[in-house]
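Enquirer: Just a sequence and a predicted model for now, questions to come.
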Amino acid sequence: MTEARFDDLTTPRPTTIDKRRAEHKDPARLSSTTDQRLLDSRGPGDWVHSDAWRVQRIQAEFVEGFSVLAEIPRAVTVFGSARTAPDHPDYATGMALGAALAQAGYAVITGGGPGIMEAANRGCSEAGGLSVGLGIELPFEQGLNPWVDLGVGFRYFFARKTMFVKYAQAFVCLPGGFGTLDELFEALVLVQTGKVTRFPVVLLGSSYWGGLVEWLRHTALDHGVISPKDVDLIHVVDDVEEVVAIVERGFQDLVER
């Protein structure tokens, strides 16, 4: 068995924490990630033969995620940039959102990293709510932020994405980059195709998100690749209280179904 195969199939990873912090890895030492090695088709032929065994690792990530998160209270997943500094206005907005959701009785789920994720976790935790972080193995941005009360570490993006959706009643996106856009559009596809129902998708910050929504409402819609009702799946707001109101309406619709 090669060293690379041994690393992928048997080495420990950050697992569940409860009021504890995952170990931070030295980014310089993490030359590749499990996702990268799984998806990279190049390399020695013996690497291919280990793919079937990786199914057990993938299964273990799903099982752990399901078992740890199954009994959390109703929750909202919050996305946003990991690059947002604590002195940026968006960080303050993230804290206010986390606190408001906690006060409304929701746990807050984030990717567990810095920036907006940290802000939402911090606001929730300081307001007495349950702050959840779902970390991911990356060559950078390692470990969970210090405001995560309950955390799970993942090596596979697709397992982690399932947990973001399965245990949340809504998605809220603050300003963010490719990762935030990825999660936003994945959520929209799931709602559009009926894979999840009664699932509000809220964009907080019209000055940031307005251009994207206008592109969808005009360019994409005029091109015939989406329908008017698809654009209506998105709520664009500037007020934290309005976010909570939208989330509450969605939750009540779900209860009354």
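Expert: Thanks, I have it. Numbering: from 1, shown residues only.
Enquirer: Please make it C-alpha for all contacts and neighbour counts, starting now.
Expert: Noted.
Enquirer: and His88, how many neighbours?
Expert: 11 (other Cα atoms under 10 Å).
Enquirer: And for the one 5 residues further on?
Expert: Thr93 sits with 21 neighbouring residues when counted by other Cα under 10 Å.
Enquirer: before we move on, what about Val55?
Expert: The number of residues packed around Val55, counting by other Cα under 10 Å, is 12.
Enquirer: measure it to Asp35 for me?
Expert: Distance of Val55 to Asp35, computed by Cα to Cα, to the nearest Å: 13 Å.
Enquirer: Quick one: the strands in the protein, in order.
Expert: 17-18, 75-79, 107-110, 131-136, 150-154, 171-173, 201-204, 234-237 (DSSP state E).
Enquirer: Can you say which of those strands is nearest to Ser50?
Expert: strand 150-154 (19.3 Å; Cα to Cα).
Enquirer: distance between the closest one and the chain's centre?
Expert: How far strand 150-154 lies from its chain's middle: 12 Å, per Cα atoms, centre = their mean, to the nearest Å.
Enquirer: can you tell which of the strands of the chain is closest to Gln59?
Expert: strand 150-154 (11.6 Å).
Enquirer: Touching the closest one from outside, list them.
Expert: With Cα atoms under 8 Å, 6 or more residues apart in numbering as the test, strand 150-154 has contacts from 13-19, 61, 65, 68, 112, 130-137, 144, 160.
Enquirer: Below is structure B, check it against A:
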Amino acid sequence: MLDHEIESLEEFDDVVEATGSLSGWRVQSVDLRERSAALAAAETDGTVFLGCAMAAEAVVRVQEGGGLVFPPVPELPFNPYRGRLYAPDELFSGLAEGYEHTPDARSYAWFQRTKSDGDVFSSMLRAVHDDAVSDALDEQLVGARVVGVMGGHKLARDSSAYASAARLGRALARTGHTVATGGGPGAMEAANLGAYAAPFEDGMLGKALEMLSSAPSFEESVGEWARAAFEVREGWPGGGASVGIPTWFYGHEPPNAFAQHIAKYFVNAVREDGLLARSNAGVVFLPGAAGTVQEIFDNATPNYYQSRGAPTPMVLVDEEHWTRTLPCWPLLQALARDRPMASRIALARSVEEVPETLARLTG
């Protein structure tokens, strides 16, 4: 499928200069107020402009030429037509004035006000936003070997389990995988931190963990928790990339600042399914509670019914947790019996075993 999306002013100029036509293109969230002449000269039959700022006369000209214009929506804390994933700096902009002033917190507050008001316009904006995020996520992950890392959100930064999850993220990134998590705190943040630390010397991670221990949990102060992460990023700029896929449905859990690319959704079901479906190189399940248990079987179900291709590798970490505390492993084995997925599941005793286990399952 050809890419017919224009997501920057540079791309807009390149297309117009090369062809003189915008017919059939989708232009997402590009400020075109200085491009009225180009819009007047270009063919716009079948062009769709999503959230593009334009002069009033340019809007008339585009519509007369057969184009559709979906104008920007004023006074929203988010852009429903965005063409790119979020970055931590964007979601936490204004953090110095307090977390409540950030776009992330204001978007959550808007969601809380509108999620049950029955307003079809609000629900449409959420749907358009989430679809735009999914499109941007697919573009970001083209050709990537994605390993999803699942685990509990309450894992404190000063715990040994958090450090282990960070080492796992680092190991996966260093073997060429793209680490993808639920994008929140706890084990999710730790895996994103590990991927961020991957390009640096090994000692960097220990120093980062020490700095983060000053704000071990987001529950006491989201602001202090987030600021500690940005201090690490400032100390070691240009870290490794990874993906976080959080949700405003659980907006009381902030996104973490170590995922370079953030696909944040309003609808949690779309987020959960999308994270698992895009983990094409395997999913690792660290110790967790109800949410992680749900994710195990959300991933196991399509594997169980897989009729084409190979099931997604699944690695559960910590034998004690998954066989006794929350005995998901015996049930997973029972489901896998006599199914193709039987050769694609494994129980690892520690995170150190995970890279080799994934390699064996995919080999």
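Expert: Cool, got the structure. Please read these numbers as outputs of a predicted model, since none were measured by experiment.
Enquirer: are any of the contacts of strand 150-154 of structure 1 buried, and which?
Expert: Among these, those classed as buried by neighbour count (16 or more other Cα atoms under 10 Å) are 14, 16-17, 61, 65, 112, 130-137, 144, 160.
Enquirer: Could I get the contacting residues of Ser122 of structure 2?
Expert: 114-115.
Enquirer: go again using 7 Å as the cut-off
Expert: Thr114 (Cα atoms under 7 Å, 6 or more residues apart in numbering).
Enquirer: cool, and Phe258 of structure 2?
Expert: If you count contacts by Cα under 7 Å, 6+ apart, Phe258 of structure 2 has them with 189, 192-193, 196.
Enquirer: if you set the cut-off to 6 Å instead, what comes out?
Expert: The contact partners of Phe258 of structure 2, by Cα atoms under 6 Å, 6 or more residues apart in numbering, come to 192-193.
Enquirer: ok, now Ala241 of structure 2?
Expert: 196, 260 are the contacts of Ala241 of structure 2 under Cα under 6 Å, 6+ apart.
Enquirer: Matching it against structure 1, which residue comes up?
Expert: Applying TM-score structural alignment, one finds that Ala241 of structure 2 aligns to Leu130 in structure 1.
Enquirer: How about Ala180 of structure 2?
Expert: Aligned partner of Ala180 of structure 2 by TM-score structural alignment: Ile109.
Enquirer: same deal with Val69 of structure 2?
Expert: Aligned partner of Val69 of structure 2 by TM-score structural alignment: none.
Enquirer: What distance do you get for the nearest residue to His261 of structure 2 once chain neighbours are set aside to Ala310 of structure 2?
Expert: Nearest-residue entry for His261 of structure 2: Val243, 4.9 Å, with adjacent residues in sequence omitted and distances by Cα to Cα, 6 or more residues apart in numbering. To Ala310 of structure 2, Val243 of structure 2 is 24 Å away according to Cα to Cα.
Enquirer: For the stretch 51-200 of structure 1, which segments count as helices?
Expert: Here the stretch 51-200 of structure 1 has its helices, by DSSP state H, counting those that start in this stretch, at 51-69, 89-103, 116-126, 157-166, 178-192.
Enquirer: so of those helices, which one's packed in deepest?
Expert: Across the helices of the stretch 51-200 of structure 1, averaging neighbours per residue (mean count of other Cα atoms under 10 Å) puts helix 116-126 on top, at a mean of 29.
Enquirer: post-alignment, that helix versus structure 2, mean distance?
Expert: Aligned to structure 2 and superposed, helix 116-126 of structure 1 gives a mean residue distance of 1.0 Å (mean Cα distance after the TM-score superposition for structure 1).
Enquirer: what's in contact with that helix?
Expert: 80-82, 91, 94-95, 98-99, 102, 110, 131, 145, 147.
Enquirer: Tally up the residues packed near the counterpart of Arg74 of structure 1 in structure 2, please.
Expert: When structure 2 is aligned by TM-score structural alignment, Arg74 of structure 1 is paired with Arg145. Using other Cα under 10 Å, Arg145 of structure 2 is surrounded by 16 other residues.
Enquirer: now swap in the one 3 residues further on and tell me
Expert: Other residues near Gly148 of structure 2 number 28, with proximity taken as other Cα under 10 Å.
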